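Chemist: sequence below, structure please.
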Amino acid sequence: MSSSTELWLVRHGQTEWSKSGQHTGRTDLPLLEEGVEQAKTLEPALSGIAFDQVLSSPLRRAKHTCELAGVAEQMRIEPQLLEWDYGIYEGRTTSDIRKEIPGWDVFRSPIPEGESCEDVQKRVAAFVEELHQQGGRIALFAHAHILRCIAGYWTTGDIRFGAHLALSPASLSVLSYHREDRVIKKWNVTHH
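Modeler: Below is the predicted model of the structure:
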């Protein structure tokens, strides 16, 4: 295990559904022009940073953001960075779902035909611990919920802490260490 591990979390730029608040799990939407411009603002923040690994979700919004951020030459596709599978709630907003199921919440409610919170906890825990063992500075290009879950697990061991962390499109966050404690060094930094 390495306390030299540093995870740089990069959320993709704006898409049609992220703008409208629709749950976008596995639907492979492109960036909006606005999202392209947002993603380009990441390049100055990442230029000159030496990454040991650059990993991206297989979905094009994450890969395109990685390309526009200027680090695609190191990019390796990582299926563990896929967004939460929202099952029957894919493409729907939380407010729309709550008309049928009052109080519905992705972190606390069942997700028929998708991933439960427990499923995501197992996926994230295994993935983060694998990265932690590898050590080094690792860039992760992915999606709002999965990155919030990674931060929740990193800091508390429970992805549900991610419910308390807002994450903007084309934002940059850094998870690292303070002495022996896992910490959030930067969160939700945008340059647009």
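
Chemist: contacts and neighbour counts: CA atoms only from here.
Modeler: OK.

Chemist: so what touches the longest strand along the chain?
Modeler: For the chain, the longest strand by residue count, based on DSSP state E, is strand 181-189. Residues outside strand 181-189 that contact it (CA atoms under 8 Å, 6 or more residues apart in numbering): 151, 154-155, 166-168, 171-177.

Chemist: before we go on, could you also do this sequence so I can check it against the first one:
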Amino acid sequence: MSIYYVRHGQTDWNKLGYLQGQSDIALNEEGIKQAKQVRDAMKQVHIDKIICSPLQRTRHTASIINENYGLEIHEDKRIIERYFGEVEGAKRKDIVFEDFWKWEKPVQYGMESIDEVFHRVYDFLDDIMEEAMHQNILVVAHGGVSIPFQCYFDEENRKKDLISLILKNCEVAQRESKVKVK
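Modeler: Have a look, this model is predicted:
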């Protein structure tokens, strides 16, 4: 079976280029439209379980997609966006955002480290992987969480420019479940 990963729809902060992190920002009209497009595109996809981050932008995206399924939506804090500390709310153009996703760069501004993000997302994926062997699971989360998600299924991605792995708003990634060998 499969895991479908959807990044939340657009927010005003996405549109204006602000770094959201764990700030709880709502979807804007475009984000709602994007979520409806994903809902319509996934109409023929069987989903058994929906899990999202506790932030409202992911909950709202998940609830729109869930109009197809009528399932209980489960929240999991391990797939919340990366905490960016003092620079949450800053304009991306005013900071060197790309440096925040480079393994060799030190942690700055009190933000969560890349290793911490990977650890909690991998822990989440380890927990749902057995379920995903028998069910299709929809995960609705964030751009920063999409990086470790993609690395989990292909370790070669860890060698890439991590920024290049960030999914666009309401982009869908599908991965087949697998047994993770530790």
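
Chemist: returning to what we had before: can you pick the most crowded of the contacts of strand 181-189 of structure 1?
Modeler: Neighbour counts for the contacts of strand 181-189 of structure 1 (other CA atoms under 10 Å) peak at residue 151, which has 29 neighbours.

Chemist: and for it, nearest residue in space, chain neighbours not counted?
Modeler: Spatially, and ignoring its direct neighbours in sequence, residue 151 of structure 1 is nearest to residue 162 (6.3 Å; CA to CA, 6 or more residues apart in numbering).

Chemist: that's a strand at the one you found, yeah?
Modeler: No: with DSSP: H, G, I helix; E, B strand; the rest coil as the criterion, residue 162 of structure 1 is helix rather than part of a strand.

Chemist: buried set for the lengthiest helix in structure 2?
Modeler: Ranked by residue count and defined by DSSP state H, the top helix of structure 2 is helix 114-132. Neighbour-count burial for helix 114-132 of structure 2, counted by 16 or more other CA atoms under 10 Å, picks out 114, 117-118, 120-122, 124-126, 128-129, 131-132.

Chemist: elements contacting that helix?
Modeler: Judged by 3 or more CA pairs under 8 Å, 6 or more residues apart in numbering; DSSP states H and E, helix 114-132 of structure 2 is in contact with helix 143-153.

Chemist: where in structure 1 does the helix it packs on fall?
Modeler: With TM-score structural alignment applied, helix 143-153 of structure 2 matches the range 144-154 in structure 1.

Chemist: contact partners for the spatially most central residue of structure 1?
Modeler: The centre of structure 1 sits closest to residue 147, judged by CA atoms, centre = their mean, with a distance of 2.6 Å. Contacts for residue 147 of structure 1 were tallied using CA under 8 Å, 6+ apart; they are 9, 11.

Chemist: all the strands of structure 2, residue numbers only.
Modeler: Counting by DSSP E, structure 2 has strands at residues 2-7, 49-52, 73-75, 137-141, 172-176.
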